[in-house]
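**Student:** build me a model:
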Amino acid sequence: MKLKNIFFFLIFCTSGMLKAAVIDTVQTFSKSMEKQIKAIVITPDSYSKGKQFPVVYLLHGFSDNYKAYVTKMQGIEKWADTYDIIIVCPDGGFSSWYFDSPVDHKTKYETYISNELVNWVDKNYKTIKNSNARAITGLSMGGHGALYLALRHQDVFGAAGSMSGGVDFRPFPDNWDIPKRLGKYSENPENWEKNTVVNLLNLYKPKGLALIIDCGTEDFFYAVNTNLHEKLRYLNISHDFISRPGAHDWNYWSNSIKFQLLFFNNFFKKNI
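**Tutor:** Predicted coordinates for the structure are as follows:
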């Protein structure tokens, strides 16, 4: 009797192990930067069933890389199964801020993410190939990058989010290698003014992007996020804004991602 119980237990465990999202590390090529760039692509357990899937792009923060969400946010792959989505974690460089830099012409991460990578993913995976099936979010530098890219490419992304994003970096003129990408603020103020997210809201199209913004009250980016929230309200741009106790760390982001992906799942259900 005990052997039979063990046998069925092993079958149960094995079947459970077989039903899980798959994490792939892939090489993509950026023609604009003339180099290979790695990314992680997470496909849900249902991927083998032949249908097409919406995609969520997750952008990492300053000094991190494409592996950040998998190594520092344990269990991120389960959300691919929960919401039946593909999750893509691209490498955005140590400090690109996801710009096509006006001063460093070897840094073209706007072109890479919004064009080259999206096209590569659509070519190599079973995706739904329109903006209503694409969302983008990120944390810190990646939070800025997600909103920046989505506002500038509303034909590519239909929903966007930010977790503790550096949505207005002008108060931090010497930090996080931003001067390497835009030039010193004192010498190149125009670059800073036209590339900070809070100044891009004029690009928002009526009934356009679905937006969700999240930042902890103890975060050094809290003030700029609340300012962005107030400007969105003033412009009557619909968005979700979440604020709760928390700092600029993985404990906060591991909670934030739950709300971001739920928001995107609702967007996909409504629009696909």
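**Student:** rest of the way, CA atoms for contacts and neighbours
**Tutor:** OK.
**Student:** which of the residues in the host helix or strand of Val88 are buried?
**Tutor:** Secondary structure assigned from DSSP states H and E places Val88 in strand 86-90. By neighbour count, with 16 or more other C-alpha atoms under 10 Å as the criterion, the buried positions of strand 86-90 are Ile86, Ile87, Val88, Cys89, Pro90.
**Student:** quick one: residues contacting the fourth one.
**Tutor:** Okay, so that is Cys89. If a contact means C-alpha atoms under 8 Å, 6 or more residues apart in numbering, then Cys89 has Ala39, Ile40, Val41, Tyr57, Leu58, Leu59, His60, Tyr66, Lys67, Tyr69 as its contacts.
**Student:** repeat the analysis, applying 10 Å as the threshold.
**Tutor:** 25, 38-42, 56-60, 65-70, 138 (C-alpha atoms under 10 Å, 6 or more residues apart in numbering).
**Student:** ok, of those, which come out buried?
**Tutor:** 38-42, 56-60, 65-69, 138.
**Student:** name the nearest of those residues relative to Asp214.
**Tutor:** When the buried ones among the contacts of Cys89 are ranked by distance to Asp214 (C-alpha to C-alpha), Gly138 comes first, at 10.5 Å.
**Student:** now that closest one: closest residue in space that isn't a chain neighbour?
**Tutor:** Counting by C-alpha to C-alpha, 6 or more residues apart in numbering, Gly138 lies nearest to Leu59, which is 4.3 Å off, once chain neighbours are set aside.
**Student:** so Leu117 sits against Thr111, correct?
**Tutor:** Yes - counting by C-alpha atoms under 10 Å, Thr111 is a contact partner of Leu117 at 8.5 Å.
**Student:** to compare against the first, here's the next sequence to fold:
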Amino acid sequence: MRYFIVLGVILWNTLSVNAQNQGKVFEAKTLESSILKKERHYSIYLPQGYDTSDMTYPVLYLLHPAGPRNTVPDHRSWLYYGELKHYLDNAIANGDIVPMIVVTPDANYGAKRISYFNDPEGDFDFEDFFFKEFIPHIEQNYRCRKDRDSKAIAGASLGGAAVIQYAVHQPEEFSVACALSGAVRKYDSQYLKGKYPNLSEKILMDWYKPYDVISFFENQPKDAEQNIKWYISCGDDDHLSPNNVMLHTVLKAKGVEHEFRIQNGAHDWTYWRGILPDFMTFISDSFRK
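**Tutor:** Predicted structure coming up:
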């Protein structure tokens, strides 16, 4: 009997310690967007100790992909497929990364498309929403630090492309940007006409100019001052690996310091889960400095 009592105490203490080392996740938070004219969802991770202190925390804005097939791409993707909470709880408890808030907005426009752009058809200006409504909402409602050195952005696939575009468009917002399997491309008439068949070539060309980050860097002077820590990663079997290599080559030619990874993997959650510790450590090291 005494053996079972002792065993029960040990088990209880173990569970209590584990619970104390866990952060909290809210999967379906909402805000009303006047820009998008609808309610928007997001998920947020608050590190262990958030409820019992008045500390402020650095914040990572983590963007979900538009796929892959047979997945539900929305604000919960990094939690469900990326096993984000499990990683964060363990990495923070072990001291591998600093405690931080991680927030994932939903860029899913129902049956139409997933988009982080200001839509060329004018009915889903997500980039305006992100900077004018979403970030202010997070900063007003959670104890996250607002200085640039305490803010990072990361994302996969279409979210990876948005990471680079957002950091280029608003360089004063983030100190570190991590693009994973980024869907970066120069202007591609066939690709864009397939997505927006009702728009003319001229409208699409003019609209896409701010989102063509490869051309943006090509037109930068060599060794121009950069104040963003860049991390770019892609799987070697990913159909987007040539595009990411092209971006790396341009950055290298222009003297833009960045970390670049081509590793074994495809365009899927197996790859993004696998590199989660690497890019999160990169972000955390930036926050520590």
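**Student:** tm score of chain vs chain?
**Tutor:** Once superposed, chain against chain, the TM-score is 0.90 (TM-score structural alignment, normalised by the length of the first structure); 268 aligned residues with a C-alpha RMSD of 2.4 Å.
**Student:** spit out the residues that contact Leu117 and Thr111 of the first structure alike.
**Tutor:** Looking at what touches both Leu117 of the first structure and Thr111 (by C-alpha under 10 Å, 6+ apart), the common residues are Ser30.
**Student:** picking up where we left off before, who touches the equivalent of the residue nearest to Gly138 of the first structure over in the second structure in this structure?
**Tutor:** Aligned counterpart of Leu59 of the first structure in the second structure: Leu63 (TM-score structural alignment). With contacts defined as C-alpha under 10 Å, 6+ apart, Leu63 of the second structure is in contact with 74-75, 77-78, 103-107, 116, 153-163, 179.
**Student:** which of those residues fall in strands?
**Tutor:** Judged by DSSP state E, strands contain the following of the contacts of Leu63 of the second structure: Val103, Thr104, Pro105, Ile153, Ala154, Gly155, Ala156, Ala179.
**Student:** and the second one, what's its match in the first structure?
**Tutor:** Correspondence of Thr104 of the second structure to the first structure, assessed by TM-score structural alignment: Cys89.
**Student:** now do the last one
**Tutor:** Matched by TM-score structural alignment, Ala179 of the second structure corresponds to Ser162 in the first structure.
**Student:** isn't its match up against Leu149?
**Tutor:** No - counting by C-alpha under 10 Å, Ser162 of the first structure does not reach Leu149; the two are 11.5 Å apart.
**Student:** measure stretch 182-200 of the second structure end to end?
**Tutor:** For stretch 182-200 of the second structure, the first and last residues are 26 Å from each other (C-alpha to C-alpha, to the nearest Å).
**Student:** now do the buried residues in it.
**Tutor:** By neighbour count with 16+ other C-alpha under 10 Å, stretch 182-200 of the second structure contains the buried residues Gly182, Ala183, Val184, Arg185, Tyr187.
**Student:** ok, now which ones touch the first one?
**Tutor:** Contact partners of Gly182 of the second structure, counting by C-alpha under 10 Å, 6+ apart, are 65, 155-164, 232-234, 240-241, 243-244, 247, 267.
**Student:** of these, which stay in contact in the first structure?
**Tutor:** Taking both residues aligned by TM-score structural alignment, their matches' C-alpha atoms under 10 Å as the threshold, the shared contacts between this structure and the first structure, drawn from the contacts of Gly182 of the second structure, are 65, 155-164, 232-234, 240-241, 243-244, 267.
**Student:** what lines up with Gly138 of the first structure in the second structure?
**Tutor:** Structural alignment (TM-score structural alignment) places Gly138 of the first structure against Gly155 in the second structure.
**Student:** how close does that match get to Gln48 of the second structure?
**Tutor:** 23 Å.
**Student:** just Asn227 of the second structure next, same as before
**Tutor:** Spatial separation of Asn227 of the second structure from Gln48 of the second structure under the definition C-alpha to C-alpha is 31 Å.
**Student:** swap in Glu139 of the second structure?
**Tutor:** Counting by C-alpha to C-alpha, the separation of Glu139 of the second structure from Gln48 of the second structure is 19 Å.
**Student:** so those two - more neighbours on which side?
**Tutor:** Higher neighbour count among Glu139 of the second structure and Gln48: Gln48, with 20 against 13, using other C-alpha atoms under 10 Å.
**Student:** for the more buried one, what are its contacts?
**Tutor:** Ala19, Gln20, Asn21, Gln22, Gly23, Lys24, Leu88, Asp89, Ile92, Ala93, Pro99, Met100.
**Student:** and Leu117 of the first structure, what's its match in the second structure?
**Tutor:** Aligned against the second structure - with TM-score structural alignment as the criterion - Leu117 of the first structure pairs with Phe134.
**Student:** ok so its match is a helix residue?
**Tutor:** Yes - counting by DSSP: H, G, I helix; E, B strand; the rest coil, Phe134 of the second structure falls inside a helix.
**Student:** got the contact list for it?
**Tutor:** Residues Leu31, Glu32, Ser33, Arg40, Tyr42, Pro105, Phe126, Glu127, Asp128, Gln140 are the ones in contact with Phe134 of the second structure under the rule C-alpha under 10 Å, 6+ apart.
**Student:** kindly report the same for Lys35 of the first structure.
**Tutor:** Lys35 of the first structure neighbours (C-alpha under 10 Å, 6+ apart): Gln27, Thr28, Phe29, Lys106.
**Student:** now do the helices in the stretch 151-289 of the second structure.
**Tutor:** If you assign secondary structure with DSSP state H, counting those that start in this stretch, the helices in the stretch 151-289 of the second structure sit at 158-169, 189-195, 201-208, 213-218, 241-253, 269-288.
**Student:** what would these look like in JSON lines with distance to Asp54 of the second structure?
**Tutor:** Supplementary listing: the helices of the stretch 151-289 of the second structure in JSON lines, determined by distance: least, C-alpha to C-alpha, whole Å:
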{"stretch": "helix 158-169", "distance to Asp54 of the second structure": "30"}
{"stretch": "helix 189-195", "distance to Asp54 of the second structure": "47"}
{"stretch": "helix 201-208", "distance to Asp54 of the second structure": "43"}
{"stretch": "helix 213-218", "distance to Asp54 of the second structure": "39"}
{"stretch": "helix 241-253", "distance to Asp54 of the second structure": "41"}
{"stretch": "helix 269-288", "distance to Asp54 of the second structure": "19"}
